[in-house]
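Participant: Okay, here's the prediction I keep looking at, along with the sequence it came from:
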Amino acid sequence: MSQTKKQITVIGAGVIGLTTAVHLQEKDEYQVTIVAEIWQSDHPTAHYTSHWAGGHHRTADGEDKRQRAMDERTYQVFRLMSEPGHAAEKCFIRTPQYEHYFEELGHPPGVENMPDFRYMEKSELLPGAVVGISFTAISFDAPLYLDYLQKCFLDAGGKLVHGSVQHIKQVVEGGSAVFEGRLPEPPVAVVVCAGLGARTLGGVEDKTVTPVRGQTVILHAPWVRFGATRRKIEDEMISYVIPRPGGNIVVGGTMSADDWCVCVLDVLWAMTRNRYPAPREKTKTAILAKALALWPEIAPPHARKDRVPTIADLYPIIVEEGVGLRPQRDDGIRIEAELVEANGVKAPVIFHYGHGSSGFESSWGSTYMAVDLMEEVMGTN
């Protein structure tokens, strides 16, 4: 049956590649193959950024109308997925979100459309905050959700292939077959969801894509049933707490632009764990100390009973440290098409990357746009 379907190859298996592939494969007219160096089911690495996402969805964030449209559409999908009885329900949790702003500008436009939105009372604000808002956010467990997407893709008949693509022409000419030791099988279209790899991938080489280094700490703290963020424009570190289903919380985090590196001690740490770049110990300490000062509730109840908790109380409940390089693009998310020729074989290539820190939040919205563009170029829409 797959021979009668149109062959599509997706490059990249992060949240954008998986979401795109799921949407295409479930259309039932396509046979989709993902070619990627790293999958979600592989050993965690900083080179697979999606694994390390927080994350939560706070839709309609900012002035960019296209971005807001993507976010809003994704929010509707996440809201449906988080409903009781949905197959993805266990990946999500709905909790109160509290955001404290330290500038007169306050919160970005559009956030007031979130469920249960209200302005916080002055007595609820962190010291120095100018304004605060509260609403109900949808939080998710990134690794669990990625597992769900990968399973959906495979259950629908999709195919995963390990492969290191040097140039998009390799895929245009031969599809995934060239990475499987088979005769070339040109696809009818290629979708590039390479994330940070778009910077070096031949045929793309988009130097406007740069890494924004994000480091977080995951704690097992099932008593924390809220999300909170301290937002201050000049701070490189944005303090936040994001709950996950299952009792873990993500404590963060950093937003370090064009930061690829680590110190020597961190390199030694990374070598023993097959990871580079690695979390920085000093940054971890700073993240935990700042979050604990803002929200002492993250410490175990026994540590707060008769005294002020310290950072030492958090170390026994550390589950994991994470660092990922978000693929930020100067002009925002790229959704464009180009006809590419390789040794007489032509195919439309759809570029779908550059999501920065909004990969999950805009994933479904940008996927719908990218697939619509692909079908328009192919003349099937």
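Facilitator: Cool, got the structure.

Participant: For the rest of this, base every contact and every neighbour count on C-alpha atoms.
Facilitator: Noted.

Participant: buried set for stretch 261-274?
Facilitator: For stretch 261-274, the neighbour count (16 or more other C-alpha atoms under 10 Å) marks 266-267, 269-270 as buried.

Participant: Distance to residue 44 and secondary structure for those residues - can I get that in TSV?
Facilitator: Output for the buried residues of stretch 261-274, formatted as TSV (distance: C-alpha to C-alpha, whole Å; DSSP: H, G, I helix; E, B strand; the rest coil):
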residue	distance to residue 44	secondary structure
266	17	helix
267	16	helix
269	15	helix
270	12	helix
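
Participant: Structure two is appended below for comparative analysis:
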Amino acid sequence: MKRKIAVIGAGVIGLTAALKIQKEYGENIVVTIYTADKSPNTTGDVAAGLWAPHLVQDTPEDKILKWAKETQDFFWKLWKDGYALDAGISLQPVVNLLCDDTSIPKWSTIAIGCNEIKGKELERFKNDHKIPYTGGFTFTSFTCESTKFLPFLENIFINNGGQIKIKKIENFSQLKDYDVIINCTGIYSKILMSDNSVKAIRGQILRVEASWQFHTVIDDSDDGCYIIPNANCVILGGTHQLDDEDTKPRIEDATRIIKGCKQMIPSLHEAKVLRHQAGLRPGRDQIRLELTTINLGNKLVPVIHNYGHGGSGVTLCYGCAGEVVDLVKIALTKSKL
């Protein structure tokens, strides 16, 4: 008899986990995704989708490096195999500038073509932007736009025999008939799991029309801004306001973002504003990726938690999905004993 797995959540974390499970088990397993909503109404649909670890709090660096590299390899394969347009994947240069003597992050060692910015080049950026940078680095990265990427993953999942059910899961007892449950509910885990370590990290952006802007620029200081091109617009950001659950765009935030981005790239004075957006990243002291069990009626059901990715859902999704598969193997082996 086929084993049944339920995945809660249809964002980038839930969809990649579901696909990776399908790839591992094929017809020997049935995977069903439960979600209160799906693209274009997920948290990820607000994001710029840049591959670069961000707001991962105290998650161990070795895990970040592993998950980020596996996800980067996944994007590389899609891009090289001709799926870039359908999946919303672009490859572009990134300039990441640092302040306050912040060191270059360790994940830069796996970034494509990474080079340090120093000397006269650093002075040029300091003078052009009128910001006292203390360092920086350049690399090539992917943007993965959720408004295309999530439907792309959904179609593959459904074509593989998966089902997506629009239903809000308020208690795991609703899924008592499944052999394994995968919890990919992001910020909703604060309620579903009563996990008070989950806190919203509010992010506000603007989408503008600036067809001449082809590279990403990031000011990594506490109040810094960023400019990230997507296929049909350029995203100006942003904020990272901890424990703030307001999804309505604020004038004061938009004003600061516009001012900061135009200071770095003056040509943005000519950019037409298309849309203001705000979303909530699922912040946590550490990403939770572990196997637990829960008593549902007369049986113990394995529950694998995969949430709390901060601003790195796109960056870490496929690597985390691989670890979910490893935990599913353990859960199914134990359930046979």
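Facilitator: Arrived safely. Please read these numbers as outputs of a predicted model, since none were measured by experiment.

Participant: so where do the strands sit in the stretch 251-381 of structure 1?
Facilitator: 256-257, 318-329, 334-342, 345-353 (DSSP state E, counting those that start in this stretch).

Participant: out of those strands, nearest to residue 135 of structure 1?
Facilitator: strand 318-329 (26.0 Å; C-alpha to C-alpha).

Participant: can you tell me what part of structure 2 that closest one aligns to?
Facilitator: Aligned by TM-score structural alignment, strand 318-329 of structure 1 falls on residues 273-284 of structure 2.

Participant: How about residues contacting the matching stretch?
Facilitator: Residues outside stretch 273-284 of structure 2 that contact it (C-alpha atoms under 8 Å, 6 or more residues apart in numbering): 43, 46-47, 55-57, 186-187, 197-209, 242, 245-249, 254, 307-311.

Participant: swap in stretch 17-35 of structure 1?
Facilitator: For stretch 17-35 of structure 1, contacts defined as C-alpha under 8 Å, 6+ apart pick out 2, 5-13, 146, 149-150, 152-153, 156-165, 176, 192-194, 363-364, 367-368, 371.

Participant: re earlier: restricted to buried residues, select the contacts of stretch 273-284 of structure 2 in ChimeraX.
Facilitator: In ChimeraX, this line selects whichever of these come out buried by 16+ other C-alpha under 10 Å:
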select :43,46,47,55,56,186,187,198,199,200,201,202,203,204,205,206,207,208,209,245,246,249,254,307,308,309,310,311
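
Participant: Make sure residue 115 of structure 2 is actually in contact with residue 137.
Facilitator: Yes. At 5.4 Å, residue 115 of structure 2 counts as touching residue 137 under the criterion of C-alpha atoms under 8 Å.

Participant: Mind telling me what residue 8 of structure 2 corresponds to in structure 1?
Facilitator: So, by TM-score structural alignment, residue 8 of structure 2 is matched to residue 11.

Participant: Tell me the secondary structure at residue 103 of structure 1.
Facilitator: coil (DSSP: H, G, I helix; E, B strand; the rest coil).

Participant: what sits against the nearest residue to it once chain neighbours are set aside?
Facilitator: Counting by C-alpha to C-alpha, 6 or more residues apart in numbering, residue 130 is the residue found nearest to residue 103 of structure 1 once chain neighbours are left out, at 6.2 Å. Residue 130 of structure 1 is in contact with 100-104, 106, counting by C-alpha under 8 Å, 6+ apart.
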